[in-house]
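All I have is the shape, not the residue letters:
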């Protein structure tokens, strides 16, 4: 059974200023999603599931269905603010959905095989997808997951701070702890994370999660029960979010699962801010010149 790629594409890109999921960055109008799916296909993935919003569903499907038809099976699921478990409701005043864990749960009925999950606006690189596919082939245990780890210094933006899950591993390369740092950035050629009025220096070599994880279908059961507990504790808050990697972190610390951190030399880049776009264009053109991708992706 071929693995599935789950792409989180429901974010509205408030900092970016538009639907960055569909922004044309390649020489023939390709988006980062195009390159992600292309890499997944050549790594052996058999299906892609998109998590999107109803508000832009028609435009999204029009953009990608014709390109992917006959190349990979596609399915769409939707994340909306009021898509909640029975017995829960949206508090008055809340505007945003409930985070990546909530988005991932929208796909629980669409995925019955091992799968990888990625962000729509992050470019992860050819080798990362191949590493994910290789792990799935060689590790059938339902309780063994994996995460593609990138050096922190290779994942920052020069145009503002970013959120990163900073990872700690054991001697076997398994994830011990992941700490969500919501404000990391450059300052005078050094890297700091900021918390309130304080700042802490980082080396830049710390492995970080860029939300490229490899799971088994059983993870959905853990994720769903965790979301219910989250809603009981924080469901009345206006901006609290449920992260799927926080759920995985809890399972690891409880000894219920293990997660292999797969280091990669793949080039990562993303478009957190609109000012990041020229860097992405330059990076893609460089990879095309090196022959990693054809100039026209879908021929």
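Perfect, thanks for sending it. These numbers were taken from a predicted model, which means no experiment stands behind them.

switch to C-alpha atoms for all contacts and neighbour counts from now on
OK.

Can you show me the strands along the stretch 1-150 of the chain?
Applying DSSP state E, counting those that start in this stretch to the stretch 1-150 of the chain gives strands spanning 4-8, 47-52, 73-78, 115-119, 122-123, 144-151.

Mind putting those strands into CSV with mean neighbour count and distance to residue 245?
Output for these, formatted as CSV (neighbours: other CA atoms under 10 Å; distance: least, CA to CA, whole Å):
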stretch, mean neighbour count, distance to residue 245
strand 4-8, 25, 14
strand 47-52, 23, 17
strand 73-78, 18, 20
strand 115-119, 23, 11
strand 122-123, 22, 16
strand 144-151, 24, 10
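
Comparison target, given below:
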């Protein structure tokens, strides 16, 4: 049975957080969120981790997150996302400085991944259950095309106490497949306890258990060819917008809408943890301490 690969999107510097938060210590021995992600992936049977990074911090990153750090338990590769890394015939529009988005970052790994793979954000703590769930699904997809998956969380387990968040709100059919994914911004819990999003108009309520995407997707390698092909179309429509981004949900919605792929929604009852704001870090560190006390993680992760 093939071992899936973990693709870690680590090229973002975290503008709101104000530092290279992918490398910020949150564990008792200065482990980063990435350490826990890789640890959980190893336990779930993943065979390789591929990091998408930028040349500007490559040396620093590679010195920290190497195969040696992980005790040789998993193969490690690095690929690079840069503004000018575009399909042949396309050029960076004058004045463009913003990265091209998560699906563009994913495209950078096309030559490094030839097996089913999961995609994660470097700064999200997904939990062991999520890796076990998606790993088991991906192991059954070797040789498949157009059968993708994602892990969805209950909205109420993905909020921050320190500000609003953006989440991909998922529509799911009776068979458990994704029908739509809509990005909702400025989601927060109001003083009356209700969860709402403020997307420019009147406040709209959302149910506590609304399934939302935290960018934990599973794909087979054919997804790279779809992405490269559609990026040219997307670029033609959006190159004039210097802030437009080519997101993973953009590509997923396109493939589902065209009937070229299905995406199974794997539900997780776990509590998601992340560091959207600096003030989120103490809560994450406390949660890790609780999980260590419960025996979910060793105190010295890689010893």
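Nice, I can see it. Just so it is clear, the structure is predicted and the values come from calculations on it, not from any experiment.

How alike are these chains, TM-score-wise?
Once superposed, the chains reach a TM-score of 0.97 (TM-score structural alignment, normalised by the length of the first structure), with 299 aligned residues with a CA RMSD of 1.1 Å.

circling back to that earlier point, how about the strands of the stretch 1-150 of the first structure in JSON lines, adding distance to residue 157 of the first structure?
Listed next are these as JSON lines, based on distance: least, CA to CA, whole Å:
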{"stretch": "strand 4-8", "distance to residue 157 of the first structure": "20"}
{"stretch": "strand 47-52", "distance to residue 157 of the first structure": "25"}
{"stretch": "strand 73-78", "distance to residue 157 of the first structure": "29"}
{"stretch": "strand 115-119", "distance to residue 157 of the first structure": "16"}
{"stretch": "strand 122-123", "distance to residue 157 of the first structure": "12"}
{"stretch": "strand 144-151", "distance to residue 157 of the first structure": "13"}
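
Residue 220 of the first structure: which of these is closest?
Smallest distance to residue 220 of the first structure across the strands of the stretch 1-150 of the first structure (CA to CA): 11.2 Å, for strand 115-119.

so the closest one corresponds to what in the second structure?
Using TM-score structural alignment, strand 115-119 of the first structure lines up with residues 117-121 of the second structure.

with the first structure superposed, average distance for that stretch?
Taken over the aligned residues, the distance from stretch 117-121 of the second structure to the first structure averages 0.4 Å (mean CA distance after the TM-score superposition for the first structure).

Can you tell me the SS state at the counterpart of residue 283 of the first structure in the second structure?
Counting by TM-score structural alignment, residue 283 of the first structure lines up with residue 287 in the second structure. Look at residue 287 of the second structure: counting by DSSP: H, G, I helix; E, B strand; the rest coil, its state is helix.

distance of residue 287 of the second structure from residue 209 of the second structure?
For residue 287 of the second structure, the distance to residue 209 of the second structure equals 21 Å [CA to CA, to the nearest Å].

The stretch 51-200 of the second structure: helices as residue ranges?
58-64, 102-107, 128-139 (DSSP state H, counting those that start in this stretch).

re the thing from before, quick check: which of the strands of the stretch 1-150 of the first structure is nearest to residue 192 of the first structure?
Closest approach to residue 192 of the first structure among those (CA to CA): strand 144-151, 14.3 Å.

on that earlier part again, among the helices of the stretch 51-200 of the second structure, pick out the one with the most neighbours on average.
Comparing the helices of the stretch 51-200 of the second structure by mean neighbour count (mean count of other CA atoms under 10 Å), helix 102-107 comes out on top with a mean of 24.

which residues in the first structure does that one align to?
Counting by TM-score structural alignment, helix 102-107 of the second structure lines up with residues 100-105 of the first structure.

circling back to that earlier point, wait, which of the strands of the stretch 1-150 of the first structure is closest to residue 186 of the first structure?
strand 144-151 (14.5 Å).

Now do the closest one: which elements does it pack against?
Contact here means 3 or more CA pairs under 8 Å, 6 or more residues apart in numbering; DSSP states H and E; on that basis strand 144-151 of the first structure packs against helix 126-138, strand 207-215, strand 258-263.

Let's see that with 7 Å instead.
Packing partners of strand 144-151 of the first structure (3 or more CA pairs under 7 Å, 6 or more residues apart in numbering; DSSP states H and E): strand 207-215, strand 258-263.

where in the second structure is the aligned partner of that strand, by residue range?
Under the criterion TM-score structural alignment, strand 144-151 of the first structure matches residues 147-154.

how much does the match of helix 102-107 of the second structure stray from the second structure?
Its match in the second structure and stretch 100-105 of the first structure itself, once the structures are fitted together, sit a mean 0.5 Å apart by mean CA distance after the TM-score superposition for the first structure.
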